[in-house]
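> Here is a sequence together with a model predicted from it:
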Amino acid sequence: MDSVLVAVVVCIGAALLFGYTNGFHDSANAIATSISTRALRPRVALGMAAIGNFIGAHLGGKVAATVASGLVELPGGLDGILIVIAGLLGAITWNFITWYFGLPTSSSHSLFGGMVGATIAGGAVVLWSGIVDKIVLPTLISPLVGFVLGFLVMIAVYWLFRRGRPDKLNRGFRHAQTVSAAAMSLGHGMQDAAKVMGIIVLALTVGGYYTEGAPIPEWVYLASAAVMAAGTYAGGWRIIKTMGRRIIDLGPPQGFAAETVASAVLYANTFMLGAPISTTHTITSAIMGVGSTGGKRAVRWGVARSIVIAWIITFPIAALVGALFYLPIQFLG
């Protein structure tokens, strides 16, 4: 078998493995709040999230295109494929490390960091303007938007239902969370499954098996969606506990507000900009914004600070790990 074809197959396998780790690492994004408020039973919530991810993947074509062609320029053939493999291994490694410690870091930034580090180590071209426009700026803006909107939506909920009975309101918002969690699951698929698709398309392009601008093959949608759904159903319980219980004490109204805000931000970015933003940053910042309406002590800022630090270091550390993986892998070329 041709060495380039073998490398492409291995690269696709690594991309699908990353998609699986992304699924169980980021399953908390969609359903941690619903589980914490007991709006949904854990396995029901995970099953719904898996279905949402599978469907959402088919709506993320613009995000996949950005990942495939807007961030790096790689040499054709085996050398380029090896860079992609090294980047994926860097991302997978950092995903496992942060999952072990229960940190809700961004799998997306693990992926982009790993790819940039491997690309630099391989002497290829990083499209820094694309990194700034599509990664850095959305990274800075989307958490701020999520925080502010979370605060405002929660204030609106308090005002609209200020005369309601708490027990009755909680029951109603638990039902509403079924809808908001489903919307969040769909948004997660649009974003994170689409990133896996983008990497597979990049590998096919570098290997000479795909022409840029052509329709993405259906099997790429199905494979990316399937591994993301399977990983989501496996569930990353360590991170689910962090997001659902350790940042704030979530009630059904707070969970509904956070999920609604986060899914709205994801949809806007996906359809309007095609920007591959972090679902983790978006939902976590929305939770913090919702919680801050309860006063200074309502948010456990020590936990929040640890999460933000993990956000900041994810890209450079994943880049370093991706570069380190490239050092031995390059000799396979």
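Looks like it came in fine.

> switch to C-alpha atoms for all contacts and neighbour counts from now on
Fine.

> buried ones in stretch 126-135?
Applying a neighbour-count criterion of 16 or more other CA atoms under 10 Å, one finds 126, 130-131, 134-135 buried in stretch 126-135.

> Please convert those residues to a markdown table, extending it with distance to residue 167 and secondary structure.
Formatted as a markdown table, the buried residues of stretch 126-135 follow (distance: CA to CA, whole Å; DSSP: H, G, I helix; E, B strand; the rest coil):
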| residue | distance to residue 167 | secondary structure |
| --- | --- | --- |
| 126 | 54 | strand |
| 130 | 49 | helix |
| 131 | 47 | helix |
| 134 | 44 | helix |
| 135 | 42 | helix |
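
> of all these, which comes closest to residue 58?
Comparing the buried residues of stretch 126-135 against residue 58 with CA to CA places residue 134 closest, at 20.5 Å.

> and that closest one, what is it in contact with?
Listed by CA atoms under 8 Å, 6 or more residues apart in numbering, the contact set of residue 134 reads 275-277.

> ok, which stretches of the stretch 101-250 of the chain are helices?
Assigned by DSSP state H, counting those that start in this stretch, the helices in the stretch 101-250 of the chain fall at 107-121, 128-131, 137-160, 166-188, 194-207, 218-234, 237-241.

> residues in contact with the second one?
The list of residues contacting helix 128-131 from outside it, by CA under 8 Å, 6+ apart, reads 70-71.

> any chance of the contacts of residue 134 in JSON lines, plus neighbour count?
Formatted as JSON lines, these follow (neighbours: other CA atoms under 10 Å):
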{"residue": "275", "neighbour count": "23"}
{"residue": "276", "neighbour count": "28"}
{"residue": "277", "neighbour count": "29"}
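
> before we move on, the earlier item: would you list the buried residues of stretch 126-135 in a markdown table and tack on distance to residue 80?
As requested, the buried residues of stretch 126-135 are exported to a markdown table (distance: CA to CA, whole Å):
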| residue | distance to residue 80 |
| --- | --- |
| 126 | 13 |
| 130 | 19 |
| 131 | 19 |
| 134 | 22 |
| 135 | 22 |
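
> hold the first one in mind and look at this next one:
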Amino acid sequence: MEHITLLIGIVIVTALVFDFTNGFHDTANAMATTISTGALKPKAAVAMSAVLNLVGAFLSVEVAKTISGGIIDETAGIRPEVIFAGLVGAIVWNLLTWLAGLPSSSSHALFGGLIGATVASVGFDAVNGDKVVMKVLIPAVAAPIVAGVSAWAATRLTYRLARDRDEADTAKGYRAGQIASAALVSLAHGTNDAQKTMGVITLALVTGGVVAPHSDPPLWVVVSAGLAIALGTYLGGWRIIQTLGKGLTDIRPAQGFAAQTGAATVILASSHIGFALSTTQVCSGSIMGAGLGRKGGVVRWSTAGRMVVAWCLTLPAAGVVAAGAALLADQGTWGVTAVAVLGLAVSGAIWLVSRREPVTPDSVQEPESAVPAEPVGVVTAALQAVAPPPAGPVAPSTVTPEPAPAPAVAATS
């Protein structure tokens, strides 16, 4: 076996950078609803998620095998430059969607980057089309639907079982369940997404003759990929957490518990059989299903529509960027250097733009005084029933005044 060359070393570092962006991009998958309902403080939530992502990275290598020897034919003349270009395309798309606060798929960004770079450099024959369809495209369509239907059914069942109980009391129990289910999602995320980086690094090692084709990821690859995604998770992708936790639907503890449990089940089952699905799409589908499962619950379809557009664009957009990077990298050392410089410049520009309107941990959780288990109108009506408001002009408030007198408001609410 050959030693690791400088180029392969650059590919490995770039893969770990992608893994890091995957971590903070996808933190919302596990923790958005837990944070938004107040079950956990933001920083405690991401710390717990980081640890469990690291643990999950050691549980399986089936998804890594799908990446390293599944969608790309590792014997078709794939060179490290191609993998490097694919990773750059995936990183750029990850950062762009993070800036926009869109929970797009880091997994599909990686697949699109690898496929686009491979096609541009080697040709379509180097892509295993049947594996792409069976293990990427079909799960991409089916997984969020299955997760959404499961979360909808679980939410309906949860509210039916608790219909004779006080919602404020049951919310405490559901918050505890949210913590447990969020931990399960984090563990599942580690078993699925960390392995994708392991697969890319293993593919780079195979192309450089460092390991034999169809090899399992070496232990140091597993450890480094797990640490990179855990570190990214700990930093928290607050922009996307805000979108999933508060921008898609109004989630209450019972719904959060149902959504996370359904998502974790789908992700773990897929990891076991080697489906490299998008945990982002699964969790988004679960949240929408939970939003529709509560009587009176709504989904903000404008936000959901933007997310679906981002999902559809991810594979081709990352592929186009990676294809351009691959054509440039094929020119030799100066081309690889140019791709690296351009990638760093674009990433730096995105970060600078993000500083203009930063999203902090304080932005993604309701204040302590908020009562997430009850709508504001119910609380206001109850207070009005006990102590009717004085006659005369009323100061403006965030609640739209009703034309009917206070008792009628109470009855309506």
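That came in fine, so what should we check first? Model, not experiment: these values are computed from the prediction.

> Next, the TM-score between them, please.
In this superposition the chains share a TM-score of 0.96, using TM-score structural alignment, normalised by the length of structure 1; 330 aligned residues with a CA RMSD of 1.6 Å.

> just curious, which of the buried residues of stretch 126-135 of structure 1 is nearest to residue 29 of structure 1?
Distance ranking of those against residue 29 of structure 1, using CA to CA, places residue 135 first at 18.9 Å.

> Roughly how far does that closest one sit from residue 110 of structure 1?
From residue 135 of structure 1 over to residue 110 of structure 1 the distance is 12 Å, taken as CA to CA, to the nearest Å.

> From residue 169 of structure 1, how far off is the residue of structure 1 positioned farthest from its centre?
No residue in structure 1 sits farther from the centre than residue 163, which is 37.7 Å out by CA atoms, centre = their mean. Separation of residue 163 of structure 1 from residue 169 of structure 1 (CA to CA) stands at 10 Å.

> again with residue 32 of structure 1
In terms of CA to CA, residue 32 of structure 1 sits 20 Å off from residue 169 of structure 1.

> Which one of those two is surrounded by more residues?
More crowded of residue 32 of structure 1 and residue 169, by other CA atoms under 10 Å: residue 32, with 29 against 15.

> That one and residue 240 touch, don't they?
Yes: with contact defined as CA atoms under 8 Å, residue 32 of structure 1 and residue 240 form a contacting pair (5.0 Å).

> do you know how far the aligned partner of residue 107 of structure 2 in structure 1 is from residue 147 of structure 1?
When structure 1 is aligned by TM-score structural alignment, residue 107 of structure 2 is paired with residue 108. Separation of residue 108 of structure 1 from residue 147 of structure 1 (CA to CA): 20 Å.

> what do you get for residue 65 of structure 1?
28 Å.

> cool, residue 266 of structure 1 as well?
14 Å.

> Could you do residue 158 of structure 1 as well?
Distance from residue 158 of structure 1 to residue 147 of structure 1, counting by CA to CA: 17 Å.

> more neighbours, these two?
Neighbours around residue 158 of structure 1 and residue 147, counted as other CA under 10 Å, are more numerous at residue 147. The numbers are 25 against 15.

> so what's that one up against?
The neighbourhood of residue 147 of structure 1, defined by CA under 8 Å, 6+ apart, consists of 285-290.

> need the next SSE after the host helix or strand of residue 21 of structure 2, C-terminal direction.
Using DSSP states H and E, residue 21 of structure 2 sits within helix 6-36. With elements assigned by DSSP H and E, the helix or strand that comes after helix 6-36 of structure 2 is helix 42-56.

> Quick one: average offset of that following helix versus structure 1, please.
By mean CA distance after the TM-score superposition for structure 1, the fitted helix 42-56 of structure 2 averages 0.5 Å away from its aligned residues in structure 1.

> gap between whatever helix or strand comes next after that helix and the chain center?
Counting by DSSP H and E, the next helix or strand C-terminal to helix 42-56 of structure 2 is helix 62-66. Centroid separation between helix 62-66 of structure 2 and its chain, computed with CA atoms, centre = their mean, to the nearest Å, is 19 Å.

> how about the helices of the stretch 101-250 of structure 1 in CSV, adding distance to residue 320 of structure 1?
CSV is the format used below for these (distance: least, CA to CA, whole Å):
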stretch, distance to residue 320 of structure 1
helix 107-121, 6
helix 128-131, 17
helix 137-160, 19
helix 166-188, 26
helix 194-207, 19
helix 218-234, 25
helix 237-241, 24
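
> Map residue 234 of structure 1 across to structure 2 for me.
In structure 2, residue 234 of structure 1 lines up with residue 235, judged by TM-score structural alignment.

> ok, and the closest non-adjacent residue to that match?
Closest residue to residue 235 of structure 2 apart from its sequence neighbours, by CA to CA, 6 or more residues apart in numbering: residue 24 at 6.2 Å.

> That neighbour: neighbour count?
If you count neighbours by other CA under 10 Å, residue 24 of structure 2 ends up with 26.

> what residues are up against it?
Going by CA under 8 Å, 6+ apart, residue 24 of structure 2 touches 229, 232-237.

> How about residue 277 of structure 2?
107, 135-136, 139-140, 143, 192, 267, 270.

> Of those residues - the most surrounded one?
residue 192 (32 neighbours).

> My guess is that residue contacts residue 272. True?
No: look at residue 192 of structure 2 against residue 272 with CA under 8 Å: they stay out of range, at 9.0 Å.

> Make JSON lines out of the contacts of residue 134 of structure 1 and add secondary structure.
Listed next are the contacts of residue 134 of structure 1 as JSON lines, based on DSSP: H, G, I helix; E, B strand; the rest coil:
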{"residue": "275", "secondary structure": "coil"}
{"residue": "276", "secondary structure": "coil"}
{"residue": "277", "secondary structure": "coil"}
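
> any idea which of the residues you listed is the one closest to residue 218 of structure 1?
The closest of those, once distances to residue 218 of structure 1 are taken by CA to CA, is residue 276, at 20.5 Å.
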